[in-house]
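Trainee: Turn this into a model:
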Amino acid sequence: MSAQFDELLGHATSCYTLTDDELADLRQEITRDVVTELMFGPQQPDRQIRRAGKVNRADVYLISLSCKLLGSDSIHTHLERLVDDLTDIEGALHFACLVNLAQEPEEAIWWWQFAGGAGNATAAYCLYLLHLSRGELRDAEHWMSQALAPDNRIDFFPPPSCAHQLPASLSTNLREAVQRLKVVDASGIRLHHPDHRFLEQIGNHLGPKGSKGSRESTRHSPADLSRQRRLW
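Mentor: Model (predicted):
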């Protein structure tokens, strides 16, 4: 599994800053997509083709970003804090990425919403990608507006040429570890409760020790984020 993380995480590249006008154009384009969906539905073939490409890229981007966060220097600290305190925001963000890779997207949404609602821009961006991948444009637009708040800084995502599909074996291993956890019910959502035994089971596969070639996590402003216009 270490080599798989290394392959995914080794492709992270830097972003460049855009102007405020370009950021405003990005927001307007997202709004146009939402309005067109509400007014015309599937009657716009060219837009539908373009949107299908966005949906496919969003799923790959979310996988790549999740793997990058799980390979960060601080992943063990974040998860350990969540084990001791389920209200830890950074822990919730990183655990959401883990359970999403473990094929538990509905639970991931709960943890991302918890973190995003507390002002975590990276969690909001993850929710944008997830809803976009499902074609849920109004929800996607809402969470993108949260991620692009002026004071927010979020972890960048790799460009399309650097995005990779998640190896099936990695997803299987994470899923098996998650399924061993205690399950609690929160408003009808099954939530897995991480514990120290769980951290021991997956610890060697996360962070720099699990991916020797991973680079240090980089954080960028919303203007940097909007540089990757090909996603939208």
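
Trainee: Could you use CA atoms for every contact and neighbour count after this?
Mentor: OK.

Trainee: Run through the helices of this structure in chain order.
Mentor: 2-9, 20-40, 45-70, 75-84, 89-101, 105-117, 121-133, 137-147, 168-179, 196-202, 207-210, 222-225 (DSSP state H).

Trainee: and for comparison, fold this next one:
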Amino acid sequence: MFDTSPSPAVSGHSGIVPGVSSGRVSQARPVHGGLDPLLARFGGGIRRRVRRGEYLFHCGASFHALYGVRAGSFKSVLLTEDGREQVTGYHMAGEILGLESIGSELCSSDAIALEDSEVIEIPFAELDALACRDAALQRELFRLLAAEIQRERGLMLLLGSMRAEERLATFLLNLSKRLAARGWSATHFILRMTREEIGSLLGLKLETVSRILSRFQTEGLISVRNREITIKRMDALKAVIGRADARREPEVS
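Mentor: Predicted structure coming up:
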């Protein structure tokens, strides 16, 4: 549903060399998640490096490719009618950008790099043609689309029925689970999104995000050092969801 990429210092993985480049590759280095099975059937793609703050694609641009994140992280963004940025998703290594635009001629959101990142561009026309002849590839595409639908449903549930501290606890737990599935630490990571961006994603004010993080730290659930998070009591953090004494916090107006 959402996520942030771990720090090289924490995880032991090297960073991405800054700059933007491209080139045809036959196979990406292994990353866990939806990307590897897709590339295994498709057979490659176009490697691109994207600097922090650069757009991978723009909302309203012609849709022509899916993008598998090999390293780094991205946020999906829409602009509201009054010009404010609304974060709608977070994407990390092993995940795929652009699935929500399948069936449309246009990209449905902006995708912006949160750090120097690397993606594999998979031309959709080629992928679609191959899927018509490859039942296993077609099933993998269906699986990825189903996962995207589940992500959207999860976000709607989060915003529609959870209190503020439940939303933030769910965000941290979801992030922990996604990182662990990719071989990173489940309890020690860096938040690549700012607190304001996290608030935008969760439908919370910046002050609310900061206040709840401080409360979680006071209760001994986590420790916070700038953007560095350590989950100290995983079970207690899980228990926040649905607990009767959850406090009502202001949401984004």
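
Trainee: Would you give the TM-score for this superposition?
Mentor: For these two chains in superposition, a TM-score of 0.26 is obtained (TM-score structural alignment, normalised by the length of structure 1); 121 aligned residues with a Cα RMSD of 6.8 Å.

Trainee: quick one on the thing from earlier: relative to Ile189 of structure 1, which of the helices of structure 1 is closest?
Mentor: Taking Cα to Cα, helix 105-117 is the member of these nearest to Ile189 of structure 1, at 6.7 Å.

Trainee: in that closest one, what counts as buried?
Mentor: Pro105, Glu107, Ala108, Ile109, Trp110, Trp111, Trp112, Gln113, Phe114, Ala115, Gly116 (16 or more other Cα atoms under 10 Å).

Trainee: repeat for stretch 169-183 of structure 1
Mentor: Buried, per 16+ other Cα under 10 Å, within stretch 169-183 of structure 1: Leu170, Ser171, Leu174, Arg175, Ala177, Val178.

Trainee: next one: stretch 45-64 of structure 1
Mentor: Arg51, Lys54, Val55, Arg57, Ala58, Asp59, Val60, Tyr61, Leu62, Ile63, Ser64.

Trainee: just curious, which of those is nearest to Asp21 of structure 1?
Mentor: Lys54 (22.2 Å).

Trainee: circling back: quick one: closest of the helices of structure 1 to Asp185 of structure 1.
Mentor: Using Cα to Cα, the helices of structure 1 put helix 105-117 closest to Asp185 of structure 1, at 10.6 Å.

Trainee: And the contacts of the closest one?
Mentor: Residues from elsewhere that reach helix 105-117 of structure 1 (Cα atoms under 8 Å, 6 or more residues apart in numbering): 89-90, 92-93, 95-97, 99-100, 122-124, 126-127, 146, 189-191.

Trainee: Now, of these, which are buried?
Mentor: Applying 16+ other Cα under 10 Å to the contacts of helix 105-117 of structure 1 flags 89-90, 92-93, 95-97, 99-100, 122-124, 126-127, 146, 191 as buried.

Trainee: Need the helices of structure 1 in TSV (columns: distance to Ile154 of structure 1).
Mentor: Output for those, formatted as TSV (distance: least, Cα to Cα, whole Å):
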stretch	distance to Ile154 of structure 1
helix 2-9	17
helix 20-40	15
helix 45-70	11
helix 75-84	16
helix 89-101	12
helix 105-117	11
helix 121-133	5
helix 137-147	8
helix 168-179	25
helix 196-202	25
helix 207-210	18
helix 222-225	7
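
Trainee: between the ones you listed, which one is nearest to Asp155 of structure 1?
Mentor: Across the helices of structure 1, closest to Asp155 of structure 1 is helix 121-133 (Cα to Cα), at 6.2 Å.

Trainee: Let me know the angle separating the closest one from helix 45-70.
Mentor: 140 degrees (axes from the mean of the first three to the mean of the last three Cα atoms, to 10 degrees).

Trainee: Can you verify my assumption that Phe198 of structure 1 contacts Gln179?
Mentor: No - with contacts counted by Cα atoms under 8 Å, Phe198 of structure 1 stays clear of Gln179, the gap being 10.1 Å.

Trainee: Could you tell me how many residues sit around the closest residue to Ile30 of structure 1 other than its chain neighbours?
Mentor: Nearest residue to Ile30 of structure 1, sequence neighbours excluded (Cα to Cα, 6 or more residues apart in numbering): Glu141, at 6.5 Å. Residues near Glu141 of structure 1, counting by other Cα atoms under 10 Å, number 21.

Trainee: so how far is Asp33 of structure 1 from Glu141 of structure 1?
Mentor: Distance, Glu141 of structure 1 to Asp33 of structure 1, using Cα to Cα, to the nearest Å: 9 Å.
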